[in-house]
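1. Output the structure for:
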Amino acid sequence: MSTYADRLAALREQLKANSLDGFVVPLTDEHMSEYVGSYAQRLAWLTGFEGSAGSAVVLPEEAAIFVDGRYTLQVRQQVSATEWSYQSVPETSTTDWLKEHAPEGGRIGYDPWLHTRDWVRKAKEALASRGAELVPVERNPIDEIWSDRPEASKAHLVVQSDEYAGKSAAEKRTEIGDWLAKQHADAAVLSALDSIAWAFNIRGQDVSHTPVALAYALVHADGTADLFVAGEKISPEVRQHLGNGVRLHERYEFENALAELKGKTVVVDPERAVAAIFEALERAGAKVIAMRDPTILPKAIKNPAEIAGQKSAQERDGAAITRFLHWLDEETPKGDVDELKASDHLEALRRENPELRDLSFDSISGAGPNGAIVHYRSSEKTNRKLEQGTLYLIDSGGQYVDGTTDITRTVPIGEPTAEMRDRFTRVLQGHIAIATAVFPKGTRGSQLDSFARRPLWEAGVDYAHGTGHGVGSFLSVHEGPQRISPVGSAQSGGDEPLQVGMILSNEPGYYKTGEYGIRIENLVLVVAREIEGAEKEMLGFETLTFAPIDRRLVDVSMLSPEELIWLNCYHAHVLARIGPKLTGADLAWLQAACAPIEAPSVD
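-> Next comes the predicted model:
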């Protein structure tokens, strides 16, 4: 099946053979992961869509693909409009669409290992209005026709030392056990891969750019645990690290283990565990408590060791970014730098750090109009030169053994237009508004999101993504539950109160379709703020990311005195943190890039 049209036709034939009138294809795996291993890239294999969030529905005569605002442009470039209709999330969901399009009395298939219980309930309700039925499949029909489907990774697990974790795995499991006792529960299912990695202080290589291993776990009220992972992935060092309190099983034994929990009270996260897990427990006669995975909040609130590691990783990463920005200034006037050459060079600079383990995601290296595609990924087909008179956007990050980084910088190639400088300055003003925000304890990210948008709204423009996401500690670059995002947006991921120790991105942007994109992204740490006379406990942000913000794109006349002070102070910190890591021409370039900007004279 050499073309995507052939694959779609083959899936329809397979559905017919399975007595199904449709099938739902999510972009996830059995762990509800955002980024998935190559073996689980069913949506990309079927449609050609390479974004990190989306889903599809295939019916006998029509098919639809569902993406949010980050991928509006990308989906149209990668997925055939002849075969697929484009649907925008959250305006239209798969269940909404099925309610209108499913065949009357039809049988719509789904893989219960790839959907949440809540989605199954909504889909059943939607289909009932058409007299249609939602049918679980024993084997995913895409897997039946995907003849060269990759195998799941066999990479070994590695130990994340207590030096970086800040707390032993035994301590973490004891705390989970104590929490379970308070809930009058016997065990908790951990199915999210980063939860398992955090709870057991292990890391893996089974998903590109996210250091996790394919596994399931049951943690019990006595602090012991059962870990389900392929035996070939366990080295003697890992076995010794896990100790006697962790019983090891093959990953495929997990479903059978659930069947043995009759009479037990089991906590399962309805957001992160698939429907099949709930169904297996209910069939077994277990009492299921639907509650959030007990690792989620402790994982999000970084301890002192994790914060120290993050700061060290950010300084190393900032030095690599600074050398890259200097290289851009030297090389782009020659006219032979393109998106792929630029991102490859940045990766090479990062890999000079022995602490680097991987990139934290595929770099978004967007020149000119490609920069307007929020989650763009350059390829040989789309690769563009960095041409004079355009903007270049580079969003990238590294997975270091002591921290995860994520940074975006926008660079003018040649002379920027007045409009570019206006839009960039508004994005910078929004960025500063978040960086300097002071707010009472209990504030949610949704309450701060409009701070970043106001300067853009005043010009009648906006951006179609959240302002900030949580970030893990040598784990997922997108980590919940904290977010800075409008309530109900596709990226909101809930509305969690911000707490001291949480790390988030601060990344407002602006995108002009067909012309350019702008984003300024730093990571920030939630910290306590001491205010004289305060009647409430107040919080704020400490910026963790240090690399120059391009001054050539700043219209200083638009900045308030306070905003200009922030920018100059930020650059002074960049020079102090990054300068000692550079020498020669790189250091001289940084000194010039961080030189204070004088306030415009007032006549």
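
2. can we go C-alpha only for contacts and neighbour counts from here?
-> Will do.

3. Quick check: the gap between Cys149 and Gln41.
-> Careful, residue 149 is Arg and not Cys. Separation of Arg149 from Gln41 (CA to CA, to the nearest Å): 9 Å.

4. Just want to know which of those two has more residues nearby.
-> Using other CA atoms under 10 Å, the more surrounded residue of Arg149 and Gln41 is Gln41, with 19 against 16.

5. My guess is the more buried one contacts Pro26. True?
-> No - judged on CA atoms under 8 Å, Gln41 makes no contact with Pro26 at a distance of 9.4 Å.

6. out of everything not next to it in sequence, what's closest to Trp589?
-> Among residues not flanking Trp589 along the chain, His326 sits closest, at 6.4 Å (CA to CA, 6 or more residues apart in numbering).

7. Let's compare: structure for the following, please.
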Amino acid sequence: MTQARFQTFDDPSHRAGAARIAALRAAMLQKGFSGFVVPRADEHQSEYVPPYAERLAWLTGFTGSAGTAVILADRAALVVDGRYTLQAAEQVDTSVITPVPLAETSAEAWIEANLPAGGILAYDPWLHTPDGFARLERAAKEAGGRLEPTGLNLVDQIWIDRPPAPRAPVVPHPEALAGEAAARKLDRVREALAKAKADALVVSDPHNLAWVFNLRGGDVAHTPLPLGYAIIPREGSATLFLDAAKVTPEAAAALDGLAERMDPAGLPASLAALGRAGARVRLDAATGAVALRRRIEEAGGTTDIGPDPITGMKAVKNAAEIDGSRAAHRRDGAAVTRFLAWLAREAPEGRVSEIAAVARLEAFRAETGELRDVSFPTISGSGPNGAIVHYRVTKATDRTVRPGELFLIDSGAQYVDGTTDITRTVAVGAPTPEMRDRFTRVLKGHIAIATAVFPRGTTGAQIDGFARRPLWEAGLDFDHGTGHGVGAFLSVHEGPQRIAKTGTTALQPGMILSNEPGYYRAGAYGIRIENLVLVEERAIPGGERPMLGFETLTLAPIDRTLIAAELLTPAEAAWVDAYHARVREALSRLLDPETRAWLEAATQPLASTSG
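-> Reported below is the predicted structural model:
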């Protein structure tokens, strides 16, 4: 079997557990701490972190992208959201760590209920934002204890073979793809600082650093990021804190005259200099660590905790980024369609495992000649594994895709002109009536988002329920957001835009989001249908207000054998047929004859489908 290029399948959980928790408790006791908080975070609060910062996975075995462990002397909890409740229970040693669903208890509430009176709860100030710190501080106080920062992270003290910090090359991102010169972006940032009456901005989010300076790197898996910081003053030259060993000659030339470059070790002194000058410094509420705030304030400065203005700028894609995304989705759609045709041939014969499916899909993408990386570890779940929302197949959990089951594959790619994310659920053999009912309800919710028209100023929270209503009507739901923002050859999970109950940002033309309602029957199967959509202006004849809608970017067939056409309205059925006609038109010329014939059959109008 061909091994995947970008994804590994080892399971770290067997290497973690009681022994490492015991070692951490010994380190806590030596320092006089009653407990220690271990978030899934690095110094930049990133979703995907480099190996040296995978402290939560190393300690507990849990490999999800979000979670917080609280280790006390006699008990420990791992708090995870609805995406990871099943995964956490399977990966951690439950004899020493109790998985706790976030919907039931937050980490702070667990601390308040379990930290002993007079106890000292330790935390690493580089791994928590000011808001997160405040919540921890309140919880410790309510428990009758207190919060105290560590010097060296306690996990790092016991992690003997901890990997070194990454040093991947930093390269310039072509202006033809970026769509805007870095100098102009910096001018826009300075204009935003002037409006906010701030003297400087600390750029702590590597995504924002990459975007504003038109740079890309490879310090973390799946997202082309250079890890570093920047200080952008309202007046004067910016300073970029990057390891000089990572900066290629091409990147150095692109930065010449744009920003001064310093070693990251110089950041604390530069923050202190801002403080001594009495500067008012904007610190990103989402990614700015408590340690940064302290450096500024202890030197006499003021921190203005709020959104990094770059985040909002980055979210609204310009014409070049939109054109690049469309091109990336055509290329990716052809690769995914080749995979689906292959799956249709091989899976019914019992010749496909979850890992083999991941490897084959990555191979089809690699054959485009444009693949830079997958945009996240592929979720390849057959049967009951598909019910684990963010399931990650390992050699220990790999299973064969079997007839009579559903197979869910959620994957994405990084191309230099765009980032993709697509989920398809496929029936292997004949689906049951229940499977078709649930799939069609998910599809109805997907169509409701795809066809939504809404006034400017509408937030993702206001339309999230559109995707859920068909499930709600049957007493069903799903425990994740309906959509997340997506970057332009950057993070596949980008804020602030989202379609979710927590989506408070107004959607704007140029934003790219996912549309991915789902349904999960624990122990049986999972269903998710995901396309990426672009917010666009929508003219309504006779309308009185400026309106917006979505253009669907993703191009790949939806399994018609799972559609109970009698549950669709005429308009919904017409949407499916029109979407499939568009897929055929866009992809046919990119496919080999065998796949083209399969696509032709797979995208026939619903009216021609019997049963």
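
8. What would you report as the TM-score here?
-> In this superposition the chains share a TM-score of 0.97, using TM-score structural alignment, normalised by the length of structure 1; 596 aligned residues with a CA RMSD of 1.3 Å.

9. centre of the chain versus stretch 228-245 of structure 1, how much separation?
-> 28 Å (CA atoms, centre = their mean, to the nearest Å).

10. what residues are up against whichever residue in structure 1 pairs up with Thr432 of structure 2?
-> Alignment note (TM-score structural alignment): Thr432 of structure 2 maps to Thr417 of structure 1. With contact set as CA atoms under 8 Å, 6 or more residues apart in numbering, Thr417 of structure 1 has these partners: Gly389.

11. aligned partner of Thr223 of structure 2 in structure 1?
-> Looks like Thr223 of structure 2 aligns to Thr210 there (TM-score structural alignment).

12. And for Gly386 of structure 2?
-> Using TM-score structural alignment as the criterion, Gly386 of structure 2 maps onto Gly371 of structure 1.

13. For that match, give its distance to Leu325 of structure 1.
-> 17 Å.

14. In terms of neighbours, single out the busier of those two.
-> The neighbour comparison of Gly371 of structure 1 against Leu325 (other CA under 10 Å) goes to Gly371, with 30 against 24.

15. now the helices for the stretch 51-200 of structure 2?
-> 55-60, 85-91, 107-114, 130-142, 154-158, 175-178, 182-196 (DSSP state H, counting those that start in this stretch).

16. and the longest one, what other elements does it pack with?
-> Using 3 or more CA pairs under 8 Å, 6 or more residues apart in numbering; DSSP states H and E as the contact definition, the elements that helix 182-196 of structure 2 packs against are helix 206-212, strand 229-233, helix 309-315.

17. That one maps to which residues in structure 1?
-> The aligned range for helix 182-196 of structure 2 in structure 1 is 169-183, by TM-score structural alignment.

18. what range in structure 2 does the longest helix along structure 1 sit on?
-> As assigned by DSSP state H, the longest helix anywhere in structure 1 is helix 304-331. Using TM-score structural alignment, the residues of structure 2 aligned to helix 304-331 of structure 1 are 319-346.

19. do the same with stretch 458-478 of structure 1
-> On structure 2, the counterpart of stretch 458-478 of structure 1 by TM-score structural alignment is residues 473-493.

20. Counting neighbours, which bits of stretch 81-91 of structure 2 end up buried?
-> By neighbour count on 16 or more other CA atoms under 10 Å, the buried set for stretch 81-91 of structure 2 is 81-89, 91.

21. Save the residues you listed as a markdown table, and put in distance to Leu361 of structure 2 too.
-> A markdown table is the format used below for the buried residues of stretch 81-91 of structure 2 (distance: CA to CA, whole Å):
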| residue | distance to Leu361 of structure 2 |
| --- | --- |
| Asp81 | 28 |
| Gly82 | 27 |
| Arg83 | 23 |
| Tyr84 | 24 |
| Thr85 | 27 |
| Leu86 | 26 |
| Gln87 | 23 |
| Ala88 | 27 |
| Ala89 | 29 |
| Gln91 | 26 |
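
22. mind checking how far the match of Gly386 of structure 2 is from Ser485 of structure 1?
-> Using CA to CA, one obtains 21 Å as the distance from Gly371 of structure 1 to Ser485 of structure 1.

23. Kindly report the same for Val135 of structure 1.
-> Separation of Val135 of structure 1 from Ser485 of structure 1 (CA to CA): 35 Å.

24. Pick out whichever of the two has more residues nearby.
-> Ser485 (25 against 18).

25. wait, the more buried one sits on Ala464?
-> No - applying CA under 8 Å as the test, Ser485 of structure 1 and Ala464 come out as separate, 10.2 Å apart.

26. hang on, the earlier thing: residues in contact with the residue nearest to Trp589 of structure 1?
-> Shown in contact with His326 of structure 1 (CA under 8 Å, 6+ apart): 586, 589-590.

27. Just the buried subset of the residues you listed, please.
-> Applying 16+ other CA under 10 Å to the contacts of His326 of structure 1, the neighbour count classes 586, 589-590 as buried.

28. Compile these into a markdown table and extend it with columns for distance to Glu34 of structure 1 and secondary structure.
-> Output for the buried ones among the contacts of His326 of structure 1, formatted as a markdown table (distance: CA to CA, whole Å; DSSP: H, G, I helix; E, B strand; the rest coil):
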| residue | distance to Glu34 of structure 1 | secondary structure |
| --- | --- | --- |
| Asp586 | 37 | helix |
| Trp589 | 38 | helix |
| Leu590 | 36 | helix |
